[in-house]
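**Q** Only the shape, not the letters, is given here:
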């Protein structure tokens, strides 16, 4: 349960950071591509984490070995995002901005990260996103394979398979009252498309 709560916290934090980036894009006179790329990467991470959250909430997915092993990465991601939020949130950067303004390093309301810092943040975000995506894919594939293996173990009822009547020339018709809903749908479809 603690792992799921951490995933939720990271999803929410990523959403807040994307929102802050949106404010910078709207308010900074010449919002550069760094802010836009940074916001896109945050949103992409948020989408992957939302998929992870959905998988964790799914009662049919109990064997999530790789996903459960991500706990450390999720906590690191949370810490990284908290640091990034602290750096870009105008509320927490006011005093730092005043110091930078005093020595002429930035404008009154400007993006607080330089190009190098943005590139490093994007690299970290991409690594987290790749790690989470890969674990999700492996667990989803394992889940699908387990379902297929379960289906493969089912016994086949003799004579019940589709087209099994071909070997039995005496019983080639459906029993009365069977497949009536399907026949009705076919008939309606034919009427709509041919009249």
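**A** Structure's in. What do you need? None of these values were measured; they are calculated from a predicted model.

**Q** switch to C-alpha atoms for all contacts and neighbour counts from now on
**A** OK.

**Q** for the chain, what spans make up the helices?
**A** Here the chain has its helices, by DSSP state H, at 2-27, 33-57, 65-68, 71-88, 90-102, 115-152, 180-194.

**Q** Same list, these, but as a markdown table with distance to residue 109 and mean neighbour count please.
**A** Converted to a markdown table, the helices of the chain look like this (distance: least, Cα to Cα, whole Å; neighbours: other Cα atoms under 10 Å):
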| stretch | distance to residue 109 | mean neighbour count |
| --- | --- | --- |
| helix 2-27 | 8 | 18 |
| helix 33-57 | 14 | 18 |
| helix 65-68 | 40 | 17 |
| helix 71-88 | 11 | 16 |
| helix 90-102 | 8 | 14 |
| helix 115-152 | 17 | 15 |
| helix 180-194 | 62 | 10 |
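
**Q** Could you dump those helices into CSV and include distance to residue 108?
**A** Conversion of those to CSV gives the following (distance: least, Cα to Cα, whole Å):
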stretch, distance to residue 108
helix 2-27, 11
helix 33-57, 17
helix 65-68, 43
helix 71-88, 14
helix 90-102, 7
helix 115-152, 18
helix 180-194, 66
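
**Q** Included below, for side-by-side comparison, is a second structure:
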């Protein structure tokens, strides 16, 4: 049953609780020896009515169709409606007694015995508790949903300020036809690289060197694939001479940071601060970009004791970077 059906059922129960509260008011005025019991029932009905009104507001909200707990309450609401109708029938004095009251005869008698009243109130509290639980669950879901949406908006803001060369990323559309190592080839070297990648005690940089045309890019793509499959690939940048942003380092760090933030969301506040403090940081020197967009956010996480999981950055074909190559910077980090 959808949220609209639940809302319609809730309205019927709210109307019925109003009728019962009114009936109780009549008994309080005319039945002196049971006023405490009548007042207790009236308070229980009023409490249930308030909870149902809150539930109705939630179901009628724009998010009503996305409230899995509250929208499945129809059976409970129908049971509650049935019990309240039975209670109303028992409390309604009928036409004869109403006529007697009009001519001044006091013939109204409280129809519920103490044990029966306790059972009624217990049922009312049971319904109220189930409705409150549904409210709490779905309100919490809405809060979480809002927080997640806000987080996505903030994430998009961060990424919007980091214009990356996404065609340089592993498995980009422009590299769709690039080959990887054939199965069973380069196994010793690939194993050596993967062992390095998964060992925190190793040096921070694994530098693969070789003559042009010896298959370094093929190995890099194969390593990137293995790292991605094992959830160790943090970011990648495949340089390529003469291919726009892939042929220089202008968008090198923004491209890496975009990928790292998607993997490690804890980086975003520090990166956002760096962008806010210096909106032109992505046009500064590579060293300054490295320090403010990557190094300082990582150091900050370390100071908080929130070290991110191991992430390997794959950089290929540095020799094809036209100018301002990151190689000198990487040499000093090795």
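**A** Sure, I can see it. A quick note: this is a predicted structure, and the numbers were derived from the prediction, not measured.

**Q** Quick TM-score on the pair, please.
**A** Scored against TM-score structural alignment, normalised by the length of structure 1, the superposed chains reach a TM-score of 0.72; 155 aligned residues with a Cα RMSD of 2.4 Å.

**Q** quick revisit: nearest to residue 163 of structure 1, of the helices of structure 1?
**A** helix 180-194 (16.7 Å; Cα to Cα).

**Q** Run the chain-centre distance for the closest one.
**A** 39 Å (Cα atoms, centre = their mean, to the nearest Å).

**Q** Please apply the same query to stretch 269-282 of structure 2.
**A** On the basis of Cα atoms, centre = their mean, stretch 269-282 of structure 2 sits 25 Å off its chain's mean C-alpha point.

**Q** ok, now which ones touch residue 10 of structure 2?
**A** Contacts for residue 10 of structure 2 (Cα atoms under 8 Å, 6 or more residues apart in numbering) come out as 52-53, 55-56, 77.

**Q** And those, which two are furthest apart?
**A** Pairwise over the contacts of residue 10 of structure 2, using Cα to Cα, the maximum falls at 53 and 77, 12.7 Å.

**Q** Would you map the helices across the stretch 201-334 of structure 2?
**A** Here the stretch 201-334 of structure 2 has its helices, by DSSP state H, counting those that start in this stretch, at 216-229, 252-263, 268-277, 286-289, 296-303, 327-333.

**Q** Give the buried residues for the longest one.
**A** I take that to be helix 216-229 of structure 2. Buried residues in helix 216-229 of structure 2, defined by neighbour count with 16 or more other Cα atoms under 10 Å: 216-225, 227-228.

**Q** of those residues, closest to residue 109 of structure 2?
**A** Checking the buried residues of helix 216-229 of structure 2 against residue 109 of structure 2 with Cα to Cα, the nearest one is residue 228 at 78.1 Å.

**Q** Please work out which of the helices of the stretch 201-334 of structure 2 is packed deepest.
**A** helix 252-263 (a mean of 22; mean count of other Cα atoms under 10 Å).

**Q** was I right about residue 85 of structure 1 contacting residue 17?
**A** Yes: between residue 85 of structure 1 and residue 17 there is a contact at 6.0 Å, judged by Cα atoms under 8 Å.

**Q** on that earlier part again, need the helices of the stretch 201-334 of structure 2 in a markdown table with distance to residue 128 of structure 2, can you?
**A** Output for these, formatted as a markdown table (distance: least, Cα to Cα, whole Å):
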| stretch | distance to residue 128 of structure 2 |
| --- | --- |
| helix 216-229 | 50 |
| helix 252-263 | 43 |
| helix 268-277 | 42 |
| helix 286-289 | 58 |
| helix 296-303 | 46 |
| helix 327-333 | 63 |
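
**Q** Looking at those, which is nearest to residue 151 of structure 2?
**A** helix 268-277 (10.1 Å).

**Q** same for the closest one, what does it pack against?
**A** Here helix 268-277 of structure 2 touches helix 114-161, helix 296-303, going by 3 or more Cα pairs under 8 Å, 6 or more residues apart in numbering; DSSP states H and E.

**Q** what's the angle from that helix to helix 252-263?
**A** 140 degrees (axes from the mean of the first three to the mean of the last three Cα atoms, to 10 degrees).

**Q** surely residue 38 of structure 1 meets residue 118?
**A** Yes: assessed by Cα under 8 Å, residue 38 of structure 1 is found in contact with residue 118 at 6.8 Å.

**Q** what's the mean distance for stretch 132-149 of structure 1 versus structure 2?
**A** Once fitted to structure 2, stretch 132-149 of structure 1 is off its aligned match by 0.6 Å on average (mean Cα distance after the TM-score superposition for structure 1).

**Q** and stretch 115-133 of structure 2, which stretch of structure 1?
**A** The alignment of stretch 115-133 of structure 2 onto structure 1 (TM-score structural alignment) covers residues 116-134.

**Q** which residues touch the matching stretch?
**A** Under Cα under 8 Å, 6+ apart, the answer for stretch 116-134 of structure 1 is 34-35, 37-38, 41-42, 44-45, 48-49, 52, 67, 70, 73, 77, 84.
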